[in-house]
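**Q** My questions are about this predicted structure, shown below with the sequence.
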Amino acid sequence: MQEKPEVRSNKDRTEGTRSALLAAARQLFSEKGYAETSTPEIVRAAGVTRGALYHHFEDKVALFRAVLTEEYRAVAEEITGLANSVPGSAMDALRQGSRGFLKAMAVKGRVRIMLRDGPTVLGQTELDKIDRDTSADTLRLGLTAAMEAGEIRRLPIDALTAQMSALFDRAALAVSEGDDPDDHLAVLDAIFLSLK
């Protein structure tokens, strides 16, 4: 008896094509950077046609935005996973979240995509929107929880979140260039403690 070949639905084929494009683009963007990656390279690596690329994404910027959004989601999952892994205070969650962030940012190519090319290609306003949409603003929520618990003093939350976020990004860049992550975590921990 002969087995019937598996028939994939249009939805499965569509999702498969989109996934192949995202995976190929992510690899090329992480290895070569946005500017040095061409759409013909992406479709060749994904094993699809240019028509398939433009069916799913308006242009290279839209494809990059989709890749970047996936990176933000992955980082948010790592932060949330570690922050929620240890019962304790809001400050403990912030400290664990710091570790989750640096661990997530150590994934090959992530710093290049998120911190080097992201601001250039999309601009900081768009990155902030993606961050809010994908991570539910984990840092802001953690800082707010620590303020409400009386673990840190009340400060303007928008300014505090922006400045702490910049510190985290700078730490990730430095670690990607060879700095010891423990050194940066020690400094971030001290900064959190100084907010009391």
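**A** Received it, and whenever you're ready, just let me know what you need.
**Q** Please count neighbours and contacts with C-alpha atoms only from this point.
**A** OK.
**Q** sec struct for the residue positioned nearest the centre of the chain, please.
**A** Nearest to the mean C-alpha position of the chain, counting by C-alpha atoms, centre = their mean, stands Tyr72 at 2.3 Å. Tyr72 carries the three-state label helix when classified by DSSP: H, G, I helix; E, B strand; the rest coil.
**Q** so it makes contact with Ile130?
**A** Yes. Between Tyr72 and Ile130 a contact is recorded at 7.5 Å, counting by C-alpha atoms under 8 Å.
**Q** what helices or strands is the helix or strand where Asp12 lies leaning on?
**A** Using DSSP states H and E, Asp12 falls within helix 10-32. Under the contact criterion of 3 or more C-alpha pairs under 8 Å, 6 or more residues apart in numbering; DSSP states H and E, helix 10-32 touches helix 39-46, helix 50-56, helix 60-83.
**Q** What residues sit buried inside it?
**A** 17-18, 20-30 (16 or more other C-alpha atoms under 10 Å).
**Q** Put this next to the previous one:
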Amino acid sequence: MQERRTNRERSEGTTATLIAVARQLFVDRGYAETGTPDLVAAAGMTRGALYHHFADKRALFRAVVVAESRAVADAVERSAPGGHDPVADLVTGGEAYLDAMAEPGRSRLLLIEAPAVLGPADAAAIDAEHAGRTLREGIEAALAAGAIRPLPIAALVTLLGATFDRAALAVSEGMSRSDCAAVLAEVLNGLRS
């Protein structure tokens, strides 16, 4: 006998389906070229179902960006062992970031489309909750341990985050991942006290 799903389980399933379908369409076509009729057709749902779960296409896109950002942060957190060398942990986290951002379409979604569609402030706020948070925590740990020179944390997070993002874009455009990882490691190791 098949178990009946609760309304909450059905709602969560519908939301997850819409996010997964939207992600694929946004990657394949871009935000601007993806219409709500495309989204509901690909999901096999009605427009009513879409609007029941999301206010509009932009809200659905935001949910995709949050899910992608969360996936990147999860990958970074799984990679960093939290050992005795916080700088080595930052390097390992940076490599995990590059690997996570190599997921097809992810760099474009998070680094190009998100700021354009959601605005730079909202895109940055989402990042600050997820991948940016992991970088901030890693830098805070390195500063607290005296492993890196005492520099302003906001500037470190902003500038290192921009460096990681640019590396992810470069890799997505065909640059060698190992070259980018090697340079990032040198940058991080150059901060050692």
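**A** Sure, I can see it. The structure displayed is predicted, hence computed values, not measured ones.
**Q** coming back round to it: so can I have TSV of the helices and strands packed on helix 10-32 of structure 1 showing distance to Pro156 of structure 1?
**A** As requested, those are exported to TSV (distance: least, C-alpha to C-alpha, whole Å):
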stretch	distance to Pro156 of structure 1
helix 39-46	43
helix 50-56	41
helix 60-83	23
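**Q** hang on, the earlier thing: looking at structure 2, name the residue matched to the residue nearest to the centre of structure 1.
**A** Counting by TM-score structural alignment, Tyr72 of structure 1 corresponds to Ser69 in structure 2.
**Q** distance of whichever residue in structure 2 pairs up with Glu58 of structure 1 from Ala100 of structure 2?
**A** Using TM-score structural alignment as the criterion, Glu58 of structure 1 maps onto Ala55 of structure 2. The gap separating Ala55 of structure 2 from Ala100 of structure 2 is 29 Å, by C-alpha to C-alpha, to the nearest Å.
**Q** out of these two, which sits in the more crowded spot?
**A** Taking neighbours as other C-alpha atoms under 10 Å, Ala55 of structure 2 and Ala100 compare with Ala100 leading, 21 against 10.
**Q** quick one: contacts for the residue nearest to that one when sequence neighbours are not counted?
**A** Nearest residue to Ala100 of structure 2, sequence neighbours excluded (C-alpha to C-alpha, 6 or more residues apart in numbering): Val72, at 5.4 Å. Applying C-alpha atoms under 8 Å, 6 or more residues apart in numbering to Val72 of structure 2 gives the contacts Tyr97, Ala100, Met101, His130, Ala131.
**Q** at 10 Å what do you get?
**A** Counting by C-alpha atoms under 10 Å, 6 or more residues apart in numbering, Val72 of structure 2 touches 66, 96-101, 103, 106, 127, 130-132, 134.
**Q** Select from those the one having the most neighbours.
**A** Within the contacts of Val72 of structure 2, neighbour counts (other C-alpha under 10 Å) peak at Met101, which reaches 28 neighbours.
**Q** Identify the residues contacting that one.
**A** Counting by C-alpha under 10 Å, 6+ apart, Met101 of structure 2 has contacts 68-69, 71-72, 75, 95, 107-111, 164-165, 167-169, 171-172.
**Q** Then Thr120 of structure 1?
**A** Applying C-alpha under 10 Å, 6+ apart to Thr120 of structure 1 gives the contacts Tyr34, Ala35, Met114.
**Q** Now do the same for it: its match in structure 2.
**A** For Thr120 of structure 1, the residue aligned by TM-score structural alignment is Ala116.
**Q** And its match, which helix or strand is it part of?
**A** Per DSSP H and E: helix 114-118 holds Ala116 of structure 2.
**Q** Flag every buried residue along the helix or strand that comes right after that helix.
**A** Beyond helix 114-118 of structure 2 on the C-terminal side, the first helix or strand identified by DSSP H and E is helix 120-129. Residues of helix 120-129 of structure 2 classed as buried: Ala123, Ala124, Ile126, Asp127, Ala128 (neighbour count, 16+ other C-alpha under 10 Å).
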